[in-house]
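Visitor: got a predicted structure plus its sequence, pasted below:
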Amino acid sequence: MENTTDIAPLVPQELDLLPNDFSAVVEVINASLSPATRRAYETVVAQYAAFVRNTDRQAYPFLEDGTIDTDGYIAGVLIYLNTLMSEGKTLSTLNKHLAALKWDASRTNPRFEALLHSAPVKAFTQGAARTLRSHNPRKAQALTVEQLTALYAYLSKKHTLRSIRDKALLSIGIAGALRSSNIALLTLGDVSPALRLTGGYLLHIRHSKTDQTGEGAFIPVASSANYRLDPTRHLRLWLTLMEGLHSYTPASHPDLPLFPTIRGTHGLTSDPITVASLTITHLLRKHLTDAGIVTAQGAEAFSSHSLRATFITLSSQAGVPEASIAAVSGHRDMGTLRSYDRSTVERHAQTDYLGG
């Protein structure tokens, strides 16, 4: 039989909640899975742990009086599963993730595991099954200029470390037509002043989905006359803040993530964003709904891929040549590029059939 490495549950055992000999029970629970299934579950548990950290939650939350935060725990799991579903994951994948979380909860504290059999969780899984049976995957919706203006205004008013980072992250993600993985991999050393663009920047993209040879690419980010939407201004503010708080600069800390994880209100870390597609999708939807730009249901149309779609759609609407758009987005196939322009079909609208 193949050996596996024993890993501890996500959180330390609470001695006042579990008997001292519960570790023996955990060993039996671990033995219930094949090595392959256990490895798969451990991967899911690690992904969930990263997701809750990035969304400023706890994997196993407790209230101040030491009791389990029932609502917080169930909400965290359902938000995670819903984010997976909105990213196009299948029902079987959702069920696998839920099974993995039940497994980890059973060996952490059985009271948490019981919550995953509660009515809200059952209702969600039943709703997901119905939804996904008739689900036709839809492309991520692009943001309009009006929505961007409202979104950045909302984040500017908050004026927190997280809001300043998120505004820079979103604006640079759009300006560079970046995938979520590219955003997460950017470091301070990947940002340099542009030589021919006054006030602009060059982003060094080290790895790309379409970069089979690993050559990397440089993406230009120009400054905008629209002060509120200018991506270089948002990035410059974030860089200034990182330097002011921790003396982080491209010269002194070139390998530090450009958009690191934030713990709590002021906890800037040196850790990169993990599970990037889910994390960026979550923060985008949360800001859009909190700002009152869209409803919670309307936010489901947006994801991390909306940043890339926004650059291509707005550029196309502004009359930018396809070659110039593709030079930034990295598309070689113009047909694929056009599929990102969410307004292409609108050009064919007409009322001639009505006569008059």
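Guide: Thanks, I have the structure now. Residues are numbered from 1 along each chain as shown.
Visitor: from here on, just use CA atoms for contacts and neighbour counts.
Guide: Fine.
Visitor: what separation do you get for the closest residue to residue 115 other than its chain neighbours and residue 81?
Guide: Of all residues not flanking residue 115 in the chain, residue 74 sits nearest, at 6.9 Å (Cα to Cα, 6 or more residues apart in numbering). Using Cα to Cα, to the nearest Å, residue 74 is found at 11 Å from residue 81.
Visitor: neighbour-wise, which of these two wins?
Guide: Between residue 74 and residue 81, counted using other Cα atoms under 10 Å, residue 81 has the larger neighbour count: 23 against 19.
Visitor: what helix or strand is that one on?
Guide: Using DSSP states H and E, residue 81 maps to helix 70-86.
Visitor: how about that helix: buried residues?
Guide: 72-74, 76-78, 80-86 (16 or more other Cα atoms under 10 Å).
Visitor: C-terminal to it, what's the next element?
Guide: helix 91-108.
Visitor: packing partners for that next one?
Guide: When contacts are defined as 3 or more Cα pairs under 8 Å, 6 or more residues apart in numbering; DSSP states H and E, helix 91-108 packs onto helix 22-31, helix 35-54, helix 70-86, helix 110-115, helix 119-133.
Visitor: want to compare, so here's the second one:
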Amino acid sequence: MAPAAAPLPVVISTQAEAAALPAHLAPLADRARDYVEAASSANTRRAYASDWKHFSAWCRRQNLEPLHVDPQLVGLYITACASGAATPDRVPSSVGTIERRLSALSWNFAQRGQPLDRKDRHIATVLAGIRNTHGRPPLQKEAVLPEDLIAMLETLDRGTLRGLRDRAMLLLGFAGGLRRSEIVALDAGRDQTEDGRGWVEILDKGMLVTLRGKNGWREVEIGRGSSDSTCPVVALQTWLKLAKIGHGPLFRRVTGQGKEVGPDRLTDQQVARLVKRAALAAGVRADLTEGEREMKFAGHSLRAGLASSAEVDERYVQKQLGHASAEMTRRYQRRRDRFRVNLTKAAGL
């Protein structure tokens, strides 16, 4: 009896693995790699690649082999990260960065068929100590409130396509409570591009945004504003009409001194830069230094702004932002009424 053939790996992640397959399965191997990439966002893949490079560089400096999974070695690595010994510049990593690097190592080892047990005492106990010693409250981005957003819109040039595009992005991101990656991933219609992650549909009373976020597909309703000057639907319609976009990516690069629209989709980093640039130009948080202000604003400022200023029942804000819990939504609320429910008085004191 002929020996049973070895099972094919679920993920063909290396050239050596691909070469070991029969030639007629090569197209499937290529497709499998495409699906592996689609399993995580481009930002996540970039971060994981950077973190693996960081780990490998540290191992080389210690004359160690990074390709064999060793919980004790990983425990020493995160200790070096926390103490500043993982890089030549001796800068300690934050707890959040260390946790992300652990996730990156777990993912990379898994792709090599060597699962990393993060519950191993060499990792779990060290990480618990790092959290207790170096844990800090999260640094939150400044919320862009409605009055801030209006001032930011006034800094944009309405006479150029770039200005109209940026106006539509800011209003859509704020009113929809969208992540920066969700804003740029939208298409003008359903199933129009391979890299699209959603589309818009303009209706009489507003706009319906269907998108694929971190937790699957969801719909976001964006109503029309009380004024055309601050209405996200009007801003988007104006941009689409003058940019002559009826198919493909919603927000694209503009060239030729802001007058020509190209075919390429914007990146999420460009949304963050837009928020930062417009906030600085509008003088938002002028009480801070310019350096402090640059650190305060990013793409999440739009989501935090909606969560902080929409005076409706919290569950509606939670639904709009796509959060699984009300506690996550509250993290975005920068100026909510924290003492609306007074349990001290309710208890009779």
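Guide: The structure has been received and is ready for your questions. Keep in mind the model is a prediction, meaning the values are calculated, not measured.
Visitor: fetch the TM-score of the aligned pair.
Guide: Aligned and superposed, the two chains score 0.53 in TM-score terms (TM-score structural alignment, normalised by the length of the second structure); 209 aligned residues with a Cα RMSD of 3.3 Å.
Visitor: select, out of the helices and strands packed on helix 91-108 of the first structure, the one closest to residue 272 of the first structure.
Guide: Evaluated over these, closeness to residue 272 of the first structure peaks at helix 35-54, with 9.8 Å, by Cα to Cα.
Visitor: in the stretch 151-300 of the second structure, which spans are strands?
Guide: 186-187, 198-202, 206-213, 216-223, 252-255, 260-265 (DSSP state E, counting those that start in this stretch).
Visitor: need the contact list for the residue nearest to residue 129 of the first structure when sequence neighbours are not counted.
Guide: Of all residues not flanking residue 129 of the first structure in the chain, residue 91 sits nearest, at 6.4 Å (Cα to Cα, 6+ apart). For residue 91 of the first structure, the contacting residues are 85, 128, 129, 132, by Cα atoms under 8 Å, 6 or more residues apart in numbering.
Visitor: wait, which of these is closest to residue 158 of the first structure?
Guide: residue 85 (29.6 Å).
Visitor: what sits closest to that closest one if chain neighbours are left out?
Guide: Spatially, and ignoring its direct neighbours in sequence, residue 85 of the first structure is nearest to residue 94 (7.2 Å; Cα to Cα, 6+ apart).
Visitor: what is the aligned counterpart of residue 192 of the first structure in the second structure?
Guide: Aligned by TM-score structural alignment, residue 192 of the first structure pairs with residue 201 of the second structure.
Visitor: number of residues surrounding the residue lying closest to its match once chain neighbours are set aside?
Guide: Spatially, and ignoring its direct neighbours in sequence, residue 201 of the second structure is nearest to residue 208 (5.1 Å; Cα to Cα, 6+ apart). Using other Cα under 10 Å, residue 208 of the second structure has 18 neighbouring residues.
Visitor: residues contacting the aligned residue in the first structure for residue 208 of the second structure?
Guide: Residue 208 of the second structure maps onto residue 202 of the first structure when the alignment is built from TM-score structural alignment. When contacts are counted by Cα under 8 Å, 6+ apart, residue 202 of the first structure touches 190, 191, 192, 193, 194, 218, 219, 220, 221.
Visitor: I figured the last one was touching residue 176, is that so?
Guide: The one in question is residue 221 of the first structure. Yes. Taking Cα atoms under 8 Å as the definition, residue 221 of the first structure is a contact partner of residue 176 at 6.5 Å.
Visitor: more neighbours: which of those two?
Guide: residue 176 (27 against 23).
Visitor: show the contacting residues for that one.
Guide: Residue 176 of the first structure touches 219, 220, 221, 308, 311, 328, 329, counting by Cα under 8 Å, 6+ apart.
Visitor: and residue 113 of the first structure, by the same measure?
Guide: Neighbours of residue 113 of the first structure in contact, by Cα under 8 Å, 6+ apart: 102, 103, 105, 106.
Visitor: count of neighbours near the residue nearest to residue 85 of the first structure?
Guide: Per other Cα under 10 Å, the neighbour tally for residue 94 of the first structure reads 19.
Visitor: cool, and residue 323 of the first structure?
Guide: Counted with other Cα under 10 Å, the neighbours of residue 323 of the first structure add up to 14.
Visitor: would you list the buried entries among the contacts of residue 91 of the first structure?
Guide: Using 16+ other Cα under 10 Å, the buried ones in those are 85, 128, 129.
Visitor: how about the last one, what's its match in the second structure?
Guide: The reference is to residue 129 of the first structure. So, by TM-score structural alignment, residue 129 of the first structure is left unmatched.
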